[in-house]
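Trainee: model the structure of this input:
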Amino acid sequence: MDVSKLLAAMTPEVYERMSFAVETGKWPDGTPLTSEQRDSAMQAVMLYQSKYNTEAQHMTVAAGGEIKFKTKAEFKREFATSPESTSNTSSDIARFEHDEL
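Mentor: From the prediction side, this is the model:
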């Protein structure tokens, strides 16, 4: 299949399903991928990312085809400003006795 036709036919939902399959080794319904399916899905995911991935995460293909690598400092900044890191501002720890559990 022609690359441009493949990318035109690939919706974001199809991309997500293929990306899940490549990451986990199985389709969303639980069926394992064959090695040929894994290779083809990985190529399709990388092609899709190279065309549409404008906000590339670490170790993904960014728009333009380059692999995005983040530095340690970039990760620290990203996690320092993430909503998860600021949602629990209390430093209290819940403590229980063994017989209270």
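
Trainee: drop to CA atoms for contacts and neighbour counts, all remaining ones
Mentor: OK.

Trainee: quick one: list the elements packing against the helix or strand containing Ser4.
Mentor: Element membership of Ser4 [criterion: DSSP states H and E] is helix 3-9. Packing partners of helix 3-9 (3 or more CA pairs under 8 Å, 6 or more residues apart in numbering; DSSP states H and E): helix 35-52.

Trainee: now show me the structure for the sequence below, then we'll compare the two:
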Amino acid sequence: MDEHKSVRLHVASVESTSDTEVVCAVRNIGGEASVGMIFRSSVSPAIAVRLIEILRYGRSFSILDQAYTAKVTFTGPGAAGIAPGEVLVSTPE
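Mentor: As a prediction, this is how the structure comes out:
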């Protein structure tokens, strides 16, 4: 059986939002995040977003290792509800 290990991203700041997309700076505080993963807000679990882009130093990456900070883009219903200070936790698909 494949056990899901949660990834935790701390939202440091929000740069832009729309109804279905948010661009923010995050710090990975646990696990290895990768493009395509789904995250839920620890503050409002009804918010579920998919990680679609990771940028570090202006370059695109497919993963974000623990302890690193990056500018990321999430998409999904409720994306505009993500706020600085909250933690996004990965969920199995």
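
Trainee: TM between them?
Mentor: Put the two chains on top of each other and the TM-score (TM-score structural alignment, normalised by the length of structure 2) is 0.20; 36 aligned residues with a CA RMSD of 4.8 Å.

Trainee: hmm, back to that, pull out the buried residues from the helix holding Ser4 of structure 1.
Mentor: Neighbour-count burial for helix 3-9 of structure 1 flags Leu7 (criterion: 16 or more other CA atoms under 10 Å).

Trainee: contacts for it next, please.
Mentor: Ala44, Leu47, Tyr48 (CA atoms under 8 Å, 6 or more residues apart in numbering).

Trainee: and Arg77 of structure 1, how many neighbours?
Mentor: By other CA atoms under 10 Å, 10 other residues sit near Arg77 of structure 1.

Trainee: spit out the contact partners of it.
Mentor: No contacts exist for Arg77 of structure 1 under CA under 8 Å, 6+ apart.

Trainee: and for Met18 of structure 1?
Mentor: Trp27, Ala41, Met42, Ala44, Val45.

Trainee: now with 6 Å, please.
Mentor: With contact taken as CA atoms under 6 Å, 6 or more residues apart in numbering, Met18 of structure 1 is in contact with Ala41.
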